[in-house]
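Chemist: can you look at this prediction? I've put the sequence above it.
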Amino acid sequence: MIIIKLALLSITDSYFDIYHSKLTAFISDDKQNKLQRFHLKDDYKRGLLADILARYLIATNFNIAPSAIEFYNNQYGKPYVKNLPYAFFNISHSGDYVFCGVSNMEIGVDIEKQNILDLNLAQHIFAPEEYQDLIILSDRNQLDYFYKLWTLKEAYIKYCGVGLSLPLHSFFFKINGGGIHLYSTNQLDSLYFLSTSVEQQYSIACCSNEQIEANAIEQISLHTIATFFQQYDE
């Protein structure tokens, strides 16, 4: 059975202050120490809630206590669960949202809040084929297309799990209507991509071995997570 779960959690969730102390009890001491180094509250929230959301999705889909989940990073920085070799997850955050994908296969996700379009940056990070497709579009369409490409490229790199040892120009995407096509010499699997948006200002992408529908993304509240965690309170 294939498992793919995608979820969004807002850092502006009104339950944050209510459940904050209870939720931090479930993360590792090392992660708590790292979070304390953040100077901005929003950075702290994103770091904490990314950990909490991943624990919730892994616990609810792989029948494990949230506090028993041990997070580690591979040599390229991709996170994995040490004691669950058949559980895969990936996290991204931007602006007010944390986005997480969990599966029993490799998965890569990305979310980006749309800001001002920088064509110089686009020329640097996109393959020539992608840049040419971008610059022929109208201004508004350029902004949307830029973030579609950016999140797709990030999701694919994170799926591969080798960081920027996979050069950004070694693969490219073509987006025609609703179709997303990857051209890469490194592509070993038949991959599927999801590209969608939230609130018309956040672009989201996911890379997986299985087809994913846009309505598969669930928006979860901290109350839901905290209620689930309560059964594991020591």
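Modeler: Cool, got the structure.
Chemist: C-alpha only now, for contacts and for neighbours.
Modeler: Fine.
Chemist: can you give me the helices in this protein?
Modeler: 16-24, 29-35, 41-62, 119-125, 128-135, 139-160, 222-230 (DSSP state H).
Chemist: now tabulate those helices in TSV and tack on mean neighbour count.
Modeler: Converted to TSV, these look like this (neighbours: other Cα atoms under 10 Å):
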stretch	mean neighbour count
helix 16-24	14
helix 29-35	13
helix 41-62	20
helix 119-125	14
helix 128-135	16
helix 139-160	21
helix 222-230	16
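Chemist: could I get the ones you listed as JSON lines with distance to residue 212?
Modeler: Below are the helices of the chain laid out as JSON lines (distance: least, Cα to Cα, whole Å):
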{"stretch": "helix 16-24", "distance to residue 212": "30"}
{"stretch": "helix 29-35", "distance to residue 212": "31"}
{"stretch": "helix 41-62", "distance to residue 212": "17"}
{"stretch": "helix 119-125", "distance to residue 212": "26"}
{"stretch": "helix 128-135", "distance to residue 212": "23"}
{"stretch": "helix 139-160", "distance to residue 212": "14"}
{"stretch": "helix 222-230", "distance to residue 212": "23"}
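Chemist: of all these, which one comes closest to residue 204?
Modeler: With Cα to Cα, the closest approach to residue 204 among the helices of the chain belongs to helix 139-160: 6.2 Å.
Chemist: angle of the closest one against helix 128-135?
Modeler: 150 degrees (axes from the mean of the first three to the mean of the last three Cα atoms, to 10 degrees).
Chemist: now helix 139-160: how far from the chain's centre is it?
Modeler: 13 Å (Cα atoms, centre = their mean, to the nearest Å).
Chemist: mind listing residues that contact that helix?
Modeler: 78, 90, 106-112, 114, 116-117, 122, 130, 134-135, 163-164, 166, 168, 172-173, 193, 195-196, 203-208 (Cα atoms under 8 Å, 6 or more residues apart in numbering).
Chemist: could you turn the buried ones of those into a ChimeraX selection?
Modeler: One line in ChimeraX is enough to select the buried members of these, burial here meaning 16 or more other Cα atoms under 10 Å:
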select :78,90,106,107,108,109,110,111,112,114,122,130,134,135,163,168,172,173,193,195,196,203,204,205,206,207,208
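Chemist: among the contacts of helix 139-160, which lie within strands?
Modeler: 90, 108-112, 172-173, 193, 195-196, 203-208 (DSSP state E).
Chemist: ok, and here's another one to check against it:
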Amino acid sequence: MEKEDLKKLKTGYFRKRYITSRMVLKCILSRILEERSVSDIASYKDEYGKVHVRNHEELHVCISYTENITALAISKIELGVDIEVRKKRSLSNISKYLDKITFQSDKSGNDLDIFTKWTLKEAYCKFSNKSIFSTFNRELDLTNVAHSSYIIDNEYIFSLITSEGWDKINISLLERIACP
């Protein structure tokens, strides 16, 4: 399963990122699951790209990449995470994927708000196991989920979404920002 996913990746950069994230995932899981070896652990992706651990459906895994950073979440509750580098780039690329109301409401050019909304949208898609295409140009409804976003080193934005309350979530060493 993993080898087929690896073969689908077209560049060495993406293959290296895939191999590294899966090795880190397996090393962590080998300790959590008390498996003898990382080779005893196998992961696979479903049709929307959600990562699953074979024979451990009670675990939920979510992986996000941006440049040289990987966010990896392993949990017993459903969740979605996304991380993006906060860099000066054309917001027009992102604006076509955000609902028109959200993008028009932020004419101030505040890239933090735009990137936060984008990471929340991607995290929501991972949480709900839906394609990002299903949320294009739709306002994101966060009323029935717990969500939070963080700035890391004033360079990255990390967002997390889950249906559980924050009393079951433990995240540390991140600077919290206000969610839109």
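Modeler: Sure thing, it's come through. Being a predicted model, the structure only gives us computed values, none of them experimental.
Chemist: quick one: closest of the helices of structure 1 to residue 180 of structure 1.
Modeler: That would be, of those and by Cα to Cα, helix 139-160, which comes in at 9.2 Å.
Chemist: the helices of structure 1: which one's closest to residue 6 of structure 1?
Modeler: helix 41-62 (8.4 Å).
Chemist: what do we get in structure 1 for residue 51 of structure 2?
Modeler: Matched across to structure 1, residue 51 of structure 2 falls on residue 79, judged by TM-score structural alignment.
Chemist: what do you get for residue 7 of structure 2?
Modeler: By TM-score structural alignment, residue 7 of structure 2 lines up with residue 34.
Chemist: and if you look at residue 39 of structure 2?
Modeler: Using TM-score structural alignment, residue 39 of structure 2 pairs with residue 67 in structure 1.
Chemist: and for residue 71 of structure 2?
Modeler: In structure 1, residue 71 of structure 2 lands on residue 99 (TM-score structural alignment).
Chemist: so what's its match up against?
Modeler: 6, 7, 8, 9, 50, 91, 92, 93, 109, 110, 111.
Chemist: so which of those hold up in structure 2?
Modeler: Counting by both residues aligned by TM-score structural alignment, their matches' Cα atoms under 8 Å, the members of the contacts of residue 99 of structure 1 that carry over to structure 2 are 91, 92, 93, 109, 110, 111.
Chemist: who touches the aligned partner of the fourth one in structure 2 in this structure?
Modeler: Spelled out, it's residue 109 of structure 1. Aligned counterpart of residue 109 of structure 1 in structure 2: residue 81 (TM-score structural alignment). Residues in contact with residue 81 of structure 2 (Cα under 8 Å, 6+ apart) are 62-64, 71, 73, 119-120, 122-124, 126-127, 158-161.
Chemist: rerun at 7 Å
Modeler: By Cα atoms under 7 Å, 6 or more residues apart in numbering, the contact list for residue 81 of structure 2 reads 62, 64, 123, 159, 160, 161.
Chemist: pull the most distant pair out of those residues.
Modeler: Among the contacts of residue 81 of structure 2, 64 and 161 lie farthest apart (Cα to Cα), at 13.1 Å.
Chemist: closest one to residue 74 of structure 1 among the helices of structure 1?
Modeler: helix 139-160 (11.6 Å).
Chemist: quick one, what contacts the nearest residue to residue 71 of structure 1 once chain neighbours are set aside?
Modeler: What sits nearest to residue 71 of structure 1 in space, not counting adjacent residues and going by Cα to Cα, 6 or more residues apart in numbering, is residue 81, at 4.9 Å. Residues counted as contacts of residue 81 of structure 1 (Cα under 7 Å, 6+ apart) are 69, 70, 71, 72, 87.
Chemist: residues touching the fourth one, list them.
Modeler: For residue 72 of structure 1, the contacting residues are 79, 80, 81, 82, by Cα under 7 Å, 6+ apart.
Chemist: quickly note the distance from the last one to residue 218 of structure 1.
Modeler: From residue 82 of structure 1 over to residue 218 of structure 1 the distance is 26 Å, taken as Cα to Cα, to the nearest Å.
Chemist: just the third one next, same as before
Modeler: Taking Cα to Cα as the criterion, residue 81 of structure 1 is separated from residue 218 of structure 1 by 22 Å.
Chemist: can you check the second one too?
Modeler: Computed as Cα to Cα, the residue 80 of structure 1 to residue 218 of structure 1 distance reads 22 Å.
Chemist: what about residue 202 of structure 1, how many neighbours?
Modeler: Residues lying near residue 202 of structure 1 (other Cα atoms under 10 Å) number 20.
Chemist: test my guess that it contacts residue 112.
Modeler: Yes. Between residue 202 of structure 1 and residue 112 there is a contact at 5.6 Å, judged by Cα atoms under 7 Å.
Chemist: residue 21 of structure 1 pairs with which position in structure 2?
Modeler: Checking TM-score structural alignment: residue 21 of structure 1 goes with nothing.
Chemist: ugh, wrong one, I meant residue 215 of structure 1
Modeler: Match for residue 215 of structure 1 (TM-score structural alignment): residue 172.
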